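give me a 3D structure for the following:
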Amino acid sequence: MSDSKDKGPDTRAIVRDGLWDNNVVLGQMLGMCPVMAVTSSATNGLGMGLATMVVLIVSNAMIASIRNWVSDTVRIPVFIALIAGLVTLVDICLNAWLHELYKVLGIYIALIVVNCAVLGRAEAFASRNTVAASALDGTAMGLGFTLALVVMGGIREILGAGTLFANAHILLGAHFAFLEMRVLPEAASTLFMILPPGGFLTLGLLIAARRRIQDGLEARAAASASTSAVLAN
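Model (predicted):
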């Protein structure tokens, strides 16, 4: 086997890819079911994001460690079985230690199994890279997913209820109580934002904002490259 297959990609590129360039929600637009369903509050988004990140990290690392022993003809069923097992463990752990969060997230925990981002990273990255690089990729993708859910949930919660990270001490544990705050008076809240239409509106605006920022960064990079070429000549 060639050494190029075992050589991990650049660390900065992996982190940037997961957090920004190929952000699961805002870039690839994957996992839309939990994104729309659980982001009525930042607390729910944080819980769902962290659960998904755990699955991404562990599944990526495990798949990278067995990639040389799994035949190409059966790799997809093997990946799915492994991911399903991990999701079952996460589901059981949440039910045991974070039962209130488990009740809020409900079936969407089990649906991590069919989240295209998880299987996609297993096939596109973990099956071709080292364990360390794959674990980092899972961490970056999971963080990007979590940040998107928290930002989206935070916007909807602030505008819809006037609070931020409400009930964090109940859903995530007493040590998360410091996150809870009231941002707007209750009278200033807009119920529309925590209803499904508010979720679609918030997601659309976030995707548009990311694309606008990305276009600006690319234009600046192109201008900088052009200036450097002129100076070099």
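
please make it C-alpha for all contacts and neighbour counts, starting now.
Will do.

show me what contacts residue 94?
Contacts were defined as C-alpha atoms under 8 Å, 6 or more residues apart in numbering; by that measure residue 94 touches 101-102.

next one: it from residue 50, what distance?
Counting by C-alpha to C-alpha, to the nearest Å, the gap from residue 94 to residue 50 is 11 Å.

cool, and residue 115?
Distance, residue 115 to residue 50, using C-alpha to C-alpha: 14 Å.

swap in residue 187?
Looking at residue 187 against residue 50, where the rule is C-alpha to C-alpha, the gap reads 32 Å.

cool, residue 72 as well?
Noted for residue 72: a distance of 30 Å to residue 50, by C-alpha to C-alpha.

and if you look at residue 231?
47 Å.

of those two, who's got more company?
Comparing residue 231 with residue 50 by neighbour count (other C-alpha atoms under 10 Å), the higher total belongs to residue 50, at 16 against 8.

mind listing what the residue most central in space within the chain touches?
A centroid search over the chain (C-alpha atoms, centre = their mean) returns residue 145, at 1.4 Å, as the residue closest to the centre. With contacts defined as C-alpha under 8 Å, 6+ apart, the neighbours of residue 145 are 19, 23-25, 49, 53.

try residue 22
residue 28.

neighbours of residue 5, just the number please.
Residue 5 is flanked by 11 other residues according to other C-alpha under 10 Å.

Proceed likewise with the subsequent sequence, for comparison:
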Amino acid sequence: MNRIQNFKNGLIKDNPVFSLFLGICSTLAITTSINNAIGMGVSVIIVLTMSNVIISMIRKITPDEIRIPVYIVIIATLVTIIQMLIQAFAPALNESLGVFIPLIVVNCIILGRAESFASKNGVFDSALDGIGMGCGYTLAVLSMSVIREVLSTGGILITNPFNTAQVILDLSLFPEDFTISLFGSPVGAFITFACLAAAVGAYKTHLDAKEKAKEK
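As a prediction, the model looks like this:
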């Protein structure tokens, strides 16, 4: 039951972006489109889960003095593999994400979970934590990108990352005359982030109040 709760906490209650405020830089930068959010989210899930598993496996033989450099080497290797695969099979996605794929190496979420969880728990629990936190990050970037793309373009456009000419979903919600171009800019990213973070904070406060009421 604790494992299920830990996994669920990563989605909303302990969401790495809206609750722990980690990885905000890449979140604000890549949420201009849903395609970018999906690509970045999947990459973070893979790297976070695999790095947690590997670090958990070697945690008992890794000296404390060099644990951070070891973590960085493991994460950098995984990120390099992911980047090479994206370059080979989804060049358009690689071009749109740009430098933010390599920057996963120093993403606070990856290093934070390696230090605070994977280095102290078993392989299965670490894998579950990585998946939960990765899904929480993906949920955060997807929610921001949907809001920003809809308000700035008036619709939703999702293409095949392996073939950008193939449109998966092209949905127009309202005329272009009513779009708010501000949400396609960095200012719109900050506004969207602030509103969603406030909503998650209010939800957490509501949950805490319910728990206190039960204790009484």
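
tm score of chain vs chain?
Comparing the chains after superposition, counting by TM-score structural alignment, normalised by the length of the second structure, produces a TM-score of 0.94; 216 aligned residues with a C-alpha RMSD of 1.7 Å.

so residue 152 of the second structure touches residue 177, yeah?
No - contact between residue 152 of the second structure and residue 177 fails when scored by C-alpha atoms under 8 Å: they sit 10.4 Å apart.

higher neighbour count, these two?
residue 152 (21 against 8).

any idea what the more buried one aligns with in the first structure?
When the two structures are superposed using TM-score structural alignment, residue 152 of the second structure falls opposite residue 160 in the first structure.

how far away is its match from residue 49 of the first structure?
If you measure residue 160 of the first structure against residue 49 of the first structure using C-alpha to C-alpha, the figure is 21 Å.

what do you get for residue 214 of the first structure?
In this structure, residue 214 of the first structure and residue 49 of the first structure are 23 Å apart, going by C-alpha to C-alpha.

so how far is the longest helix seen in the first structure off the chain centroid?
The helix spanning the most residues in the first structure, taking DSSP state H as the definition, is helix 196-232. What separates the centre of helix 196-232 of the first structure from the centre of its chain is 20 Å, taken as C-alpha atoms, centre = their mean, to the nearest Å.

tell me which other helices or strands that helix touches.
Other elements packing on helix 196-232 of the first structure under the criterion 3 or more C-alpha pairs under 8 Å, 6 or more residues apart in numbering; DSSP states H and E are helix 32-38, helix 131-161.

buried stuff in that helix?
Residues of helix 196-232 of the first structure classed as buried by neighbour count (16 or more other C-alpha atoms under 10 Å): 198-199, 202-203, 206, 210.

next one: stretch 111-118 of the first structure
112-113, 115-118.

nearest to residue 13 of the first structure among those?
residue 117 (17.8 Å; C-alpha to C-alpha).

measure the counterpart of that closest one in the second structure to residue 170 of the second structure for me?
Following TM-score structural alignment, the counterpart assigned to residue 117 of the first structure within the second structure is residue 109. When C-alpha to C-alpha is the yardstick, residue 109 of the second structure and residue 170 of the second structure sit 32 Å from each other.

about what we covered before: in a markdown table: the buried residues of helix 196-232 of the first structure, plus distance to residue 227 of the first structure.
Compiled in a markdown table, those are given as follows (distance: C-alpha to C-alpha, whole Å):
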| residue | distance to residue 227 of the first structure |
| --- | --- |
| 198 | 43 |
| 199 | 42 |
| 202 | 38 |
| 203 | 36 |
| 206 | 32 |
| 210 | 26 |
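
biggest separation within those, which pair?
Using C-alpha to C-alpha, the pair of the buried residues of helix 196-232 of the first structure lying farthest apart is 198 and 210, separated by 18.3 Å.

against the first structure, where does stretch 175-190 of the second structure fall?
Against the first structure, the aligned range for stretch 175-190 of the second structure is residues 185-200 (TM-score structural alignment).

show residues contacting the matching stretch.
Counting by C-alpha under 8 Å, 6+ apart, stretch 185-200 of the first structure makes contact with 36-37, 39-41, 152, 156-162, all of which sit outside it.

ok, the counterpart of residue 220 of the first structure in the second structure to residue 203 of the second structure distance?
Taking TM-score structural alignment, the alignment pairs residue 220 of the first structure with residue 210 from the second structure. Distance of residue 210 of the second structure to residue 203 of the second structure, given as C-alpha to C-alpha: 11 Å.

try residue 5 of the second structure
If you measure residue 5 of the second structure against residue 203 of the second structure using C-alpha to C-alpha, the figure is 16 Å.

what do we get in the second structure for residue 49 of the first structure?
In the second structure, the residue paired with residue 49 of the first structure is residue 41, using TM-score structural alignment.

please name the nearest non-neighbouring residue to its match.
Sequence neighbours aside, residue 138 is the residue nearest to residue 41 of the second structure in space, at 4.3 Å (criterion: C-alpha to C-alpha, 6 or more residues apart in numbering).

and that neighbour, how many neighbours?
Applying other C-alpha under 10 Å, we find 26 other residues in the vicinity of residue 138 of the second structure.

in this structure it contacts residue 39, no?
No - with the criterion set as C-alpha under 8 Å, residue 138 of the second structure and residue 39 do not qualify as a contacting pair; they are 9.2 Å apart.

the equivalent of residue 71 of the first structure over in the second structure: neighbouring residues, count only.
Residue 71 of the first structure is assigned residue 63 in the second structure as its aligned equivalent, the criterion being TM-score structural alignment. By other C-alpha under 10 Å, 11 other residues sit near residue 63 of the second structure.
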